[in-house]
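Peer 1: turn this into a model:
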Amino acid sequence: MRQQLDVIVIGAGFAGLRALHTFRGMGLETLVLEADSDIGGVWNFNRYPGARCDVESYDYSYRFSPELEQEWRWSERYATQPEILRYIHHVADRFDLRRDIKLNTRMECARYHEASASWLVEAADGRSWRAARLVLAVGQLSTPKRTTYPGQGTFSGQVIYSANWPRETVDFTGKRVAIIGTGSSGVQMTPVIADQAKHLTVFQRTANFSIPAANAPVSDAEDAAVKAGYRKRREQARNSPSGLGFVPSARSALEVPEEERRETLEAAWNRLGFGFALAYKDILLDERSNEIASEFIRGKIAEKVRDPVIREKLTPRGFPFGTRRPSVDSGYFEAFNRPNVTLVDIAETPIVEITDDGIRTSVEDHAFDIIIYATGFDAFTGSLLAPKIVGRGGLTLEEKWKAGPVTYLGIGVHGFPSMFIIVGPGSPSLLSNVLLSSEEQIDWLAQLFDHAKADGIVEIEATEKAEREWVQHVNERAKETLYLKTPSYYTGAEMPGKPQVFMPYSGGVRHYRRILERTAAEGYEGFVMHRAEHASLG
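Peer 2: Okay, the predicted model is just below:
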């Protein structure tokens, strides 16, 4: 007999676990389906050397339990992947979440059944479940891009994708290693692998801005201070543009004396990591302010890289800082001073093919024992469109989003009743501390579900008008920024043939939360809600 549930959540990463804990605590029968053999989402898969969060550990953690906040002891300012995964497992065990998670269960199809106002979710192995609501917590960076280099199947050595790193330890000792890609994964793993490999060759298409992680052990005194003021810190993050645990400057980079500006940027460089982009309020809004920050970073790169030719190749130019998500590194630029590290600029000398023993560029053959593809993700929509999701009238989500993703508040989609997306396109998502944004949306959904239960609502659907106006608002806010000046995964440029539209909401965490609160206060304006007697139930 098919199990009937209140909520099915797809994905057992940070968002999926939080949704399970919250909805189950409301008395809703909730089940999480996870495709992998373990929980953790992106932190389960991205096990590459050097993998580390770019948000401070104390902020990249759950806020729902003060007891959890006090008992967990972070060891570093910016936690590594193993420590984050240990935290996720601790949370799952502490709150007894595993009993409502089905591992090795990939959702292949979800169909909305109008007569019963419910979703039928089918797994790849033939099992199925029915639920009143479907919550997609699949992540924004969880579907790796496929590589299509000619001859890539002929390579006789080891091939590794950074986004699906082997569970067993990879030994680079005495090996010739290639890394293709210099986004966050490539930047983080380069200095670690360079320290182990016989020789490392990094293939770069576009030089990337990167800020030092400024990582350090967390002292007992620092841990005690954070925990004593955790409530204030959480509220500060919630009321910030980015969801980070510091107050950004309210001044323009253009309105302060040069010496003071340099001191501010120096302090941000040595402490804020990803938050460097908020050292002044207009770095991501004004080209002149952005160029001040960009030139500061270029100067820092120049100090780190000795060889003038390599230095120039590693120096990002031609796009504003922060319009591609900046990386956070621990010794990336310095690694190119090592005699066993080579940089290949594939914008100048493209990869022609993968050969039996390595990589052939337009000018040279390189021999390798290991090739690592750090080539990124089909961001924002890749994991949402991977399964077949069928809404009202047989409309698929892929058809609905043919010209690009459209949502209301980044949460609801017209034509797909009672389906909700966590940190989806049209929400702050990857322009924010994603964990904080996830918790904000889940708590808001919990209120919505309570409201629906109290009023006997069985069907909740975003209106076409609300969806259209929200997409327009997202685009208007994006035009106020510099993001549209650079092709990136924010604009859908990371995948050939992907619609070129701006994906996240750039209005900030604080402003977005206020919109959510206002929507709820106004009776969930923009959603149509039907009781059982009006939902054509069979």
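Peer 1: contacts, neighbours, all on C-alpha from now
Peer 2: Noted.
Peer 1: could you point out which element follows the host helix or strand of Ala302?
Peer 2: For Ala302, the element it lies in under DSSP states H and E is helix 287-304. Moving toward the C-terminus from helix 287-304, the next helix or strand (DSSP H and E) is helix 308-314.
Peer 1: from the chain's centre, how far out does that next one sit?
Peer 2: How far helix 308-314 lies from its chain's middle: 30 Å, per Cα atoms, centre = their mean, to the nearest Å.
Peer 1: try stretch 469-479
Peer 2: With Cα atoms, centre = their mean, you get 21 Å for stretch 469-479.
Peer 1: residues making contact with that stretch?
Peer 2: Residues from elsewhere that reach stretch 469-479 (Cα atoms under 8 Å, 6 or more residues apart in numbering): Val406, Thr407, Tyr408, Leu409, Gly426, Leu484, Phe502, Pro504, Tyr505, Ser506, Gly507.
Peer 1: next up, for comparison:
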Amino acid sequence: MAAYSNPNAPVTRLDAVVIGAGVAGLYQLHKLRELGLNVRAYETGSGVGGTWYWNRYPGARFDSQAEIYQYWFSEDLYKAWKPTERFPAQPETESWLNWVADRLDLRKDIRFGARIDSAHYDDTIGRWSLVTQQGETIDTQYLVCCMGMLSAPLTNRFHGQSSFKGQIHHTALWPKEGVDLKGKRVAVVGVGATGIQVIQSIAPEVAELKVFVRTPQYMIPMRNPKYGEKEWADFAARFHELKARVRGTFAGFDYDFDAGPWADKTPAEREVVLQGLWEDGSLSMWLASFPEMFFDESVSFEVSEFVRRKMRERLGNDPALCELLIPTDYGFGTHRVPLESGYLEVYLRDNVEGVNCRATPIERIVPEGIQTSDGKVHEVDVIILAVGFDAGSGALTRMDIRGRGGRSLKQEWSKEIRTAMGMQIHGYPNLFSTASPLAPTAALCNMPTCLQAQVEWVTDCIAYARATGKKVVEPTREFEESWVRHHDEVANRTLLVKTDSWYMGSNVEGKPRRLLSYAGGVGNYHRQCDEQAAMGYPGFAMR
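Peer 2: You can find the predicted model right below:
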């Protein structure tokens, strides 16, 4: 099937197109320019930053430590930017990515305010034809999608949203100019990682805050010390150590499961390990304690009960609040675990009310506010939707992507989500992606660690194809099938697949159920990717 094109639009001919200008997109643009390709990046937003451009809601900050949420391709780049705290807030992270773009002179090859609506592959010439929302047609050999795993927000979740006479804002589409919440009656819908950051940040300034809680979360108190010249000099001196370390750990952090086997420790020794990690105030409590909690229900219960005990103490053992806010029907770590700063204490404030959406689900939005199934209308001035994303797959399926023979990725993934190592898809030649399903970047990795490794793998694969005179790269059906089978075998040994969460696509009606993220560990994933490259990409047909 010939690619769709608009005969009245000018045609831009390129060697490669990168979609997205976040952590992965910026690096991918840089790497493909180094190869000497005529490459351009297209970004829907008006600036660089990716998730740190769009997610500017109150309280937004990352929960990977600043010393490892970094680019590793340049020691000078690492040393020159000096974060001000362990977990910087959104404005600082956005500034950092703008600084990187300027330092590498990337802006001249980025088209801002340009959304790619369709990408059709032409079998006869082995090239992609892309059309932007603005009417530009692009002819390119390679298409690299760097759009992030959480970039397709679920905006229209409730009946009647358009009838609301106040303001409705999705956290992932927060206005650049901000939203004045002072003295307002505000509703926050959703208590995942994003909702928690919003709630703990705005509670002191709003007149009334109603939090609509459906799925309570386990959480870890964040310890966020300031960084000065000395602290950063210490990290800079460890650049090569940290760079090597993060590539081989389970989740791409500088910590790993080093506590030893659960069964070899007494209850008192386990408590010491858990308490130490709890006090560290990072995700190490989740990703560096005992891996058995992901496989063994009895271990999961013990670790979960440790966290529940901590949460009950902070809530003053209030029965109603404990029932509302402490999970009991899934284990610690099988959902995304947020870091927080005083979140639970928010519910002890006089101006805050938690609404139990398990008992009384949201029925619809009405002009005055939110109506629950008991008929009550919760009157508010502003509704903040922290209701998540069509994770992993949504960024790709919201584009009209058509591969060989006109096959539709949206249609195929509506039945079953499949990839080859999360970087290519059989039937879609010369289409590469980062942060896509069936790779650790879909959920279980410090994002810069895995995104950079994927960008480097994609770049090396394209370089290999060019060096050997090949124009087309596509995973074989057999290799994709073997990767999906391996992915599922690993996933099915964990408790993650027994829990409804966005990890499993459970938050999107009709989405095929499969663990979106590869759970075999970042180090193991990178070894397999490296082996493919070292052997000349046997799982990928080149012609």
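Peer 1: how about stretch 143-151 of structure 2: buried residues?
Peer 2: Of the residues in stretch 143-151 of structure 2, Leu143, Val144, Cys145, Cys146, Met147, Gly148, Met149, Leu150, Ser151 count as buried by neighbour count, 16 or more other Cα atoms under 10 Å.
Peer 1: what range in structure 1 does it sit on?
Peer 2: Stretch 143-151 of structure 2 corresponds to residues 134-142 in structure 1, going by TM-score structural alignment.
Peer 1: same check on stretch 235-249 of structure 2?
Peer 2: Under TM-score structural alignment, stretch 235-249 of structure 2 corresponds to residues 226-240 of structure 1.
Peer 1: now stretch 112-119 of structure 2
Peer 2: Using TM-score structural alignment, stretch 112-119 of structure 2 corresponds to residues 103-110 of structure 1.
Peer 1: gap between the two ends of that stretch?
Peer 2: End-to-end distance for stretch 103-110 of structure 1: 18 Å, by Cα to Cα, to the nearest Å.
Peer 1: same deal with stretch 376-390 of structure 1?
Peer 2: For stretch 376-390 of structure 1, the end-to-end distance is 28 Å (Cα to Cα).
Peer 1: ditto for stretch 390-398 of structure 2
Peer 2: Terminal residues of stretch 390-398 of structure 2 lie 10 Å apart, using Cα to Cα.
Peer 1: buried ones in it, by neighbour count?
Peer 2: Quick answer for stretch 390-398 of structure 2 (16+ other Cα under 10 Å): Asp390, Ala391, Gly392, Ser393, Gly394, Ala395, Leu396, Thr397.
Peer 1: the first one maps to what in structure 1?
Peer 2: Mapped onto structure 1 by TM-score structural alignment, Asp390 of structure 2 lines up with Asp378.
Peer 1: I'd say that match and Pro144 touch.
Peer 2: Yes: Asp378 of structure 1 lies in contact with Pro144 (Cα atoms under 8 Å); the separation is 6.0 Å.
Peer 1: which secondary structure element contains Glu279 of structure 2?
Peer 2: According to DSSP H and E, Glu279 of structure 2 maps onto helix 267-280.
Peer 1: specify, as a residue range, where that helix falls in structure 1.
Peer 2: Helix 267-280 of structure 2 covers residues 258-271 of structure 1 once aligned (TM-score structural alignment).
Peer 1: name the residues that touch the matching stretch?
Peer 2: So stretch 258-271 of structure 1 is in contact with Ile211, Pro212, Ala213, Ala214, Ala253, Gly275, Phe276, Ala279, Ala293, Phe296, going by Cα under 8 Å, 6+ apart.
Peer 1: aligned partner of the fourth one in structure 2?
Peer 2: Structural correspondence for Ala214 of structure 1 with respect to structure 2 (TM-score structural alignment): Arg223.
Peer 1: where's that match relative to Arg185 of structure 2, distance?
Peer 2: Separation of Arg223 of structure 2 from Arg185 of structure 2 (Cα to Cα): 30 Å.
Peer 1: then Ala60 of structure 2?
Peer 2: For Ala60 of structure 2, the distance to Arg185 of structure 2 - Cα to Cα - is 21 Å.
Peer 1: ok, now Gln532 of structure 2?
Peer 2: Between Gln532 of structure 2 and Arg185 of structure 2 the computed distance is 56 Å (Cα to Cα).
Peer 1: now Gln452 of structure 2
Peer 2: In this view, Gln452 of structure 2 and Arg185 of structure 2 are 43 Å apart by Cα to Cα.
Peer 1: which one of those two has more residues nearby?
Peer 2: Shown here are Gln452 of structure 2 and Arg185; by other Cα atoms under 10 Å, Gln452 has more neighbours (22 against 19).
Peer 1: show me the contacts for that one.
Peer 2: Contacts of Gln452 of structure 2 (Cα under 8 Å, 6+ apart): Ala24, Tyr27, Tyr71.
Peer 1: of those, closest to Gln134 of structure 2?
Peer 2: Ala24 (23.8 Å; Cα to Cα).
Peer 1: helix/strand/coil for the closest one?
Peer 2: Secondary structure assignment for Ala24 of structure 2 (DSSP: H, G, I helix; E, B strand; the rest coil): helix.
Peer 1: just to revisit the earlier point, so of the contacts of stretch 258-271 of structure 1, which ones are in helices?
Peer 2: Ala293, Phe296 (DSSP state H).
Peer 1: can you turn the buried part of the contacts of stretch 258-271 of structure 1 into a ChimeraX selection?
Peer 2: To isolate the buried subset of the contacts of stretch 258-271 of structure 1 in ChimeraX, counting by 16+ other Cα under 10 Å, use the following:
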select :211,212,213,214,253,275,276,279,293,296
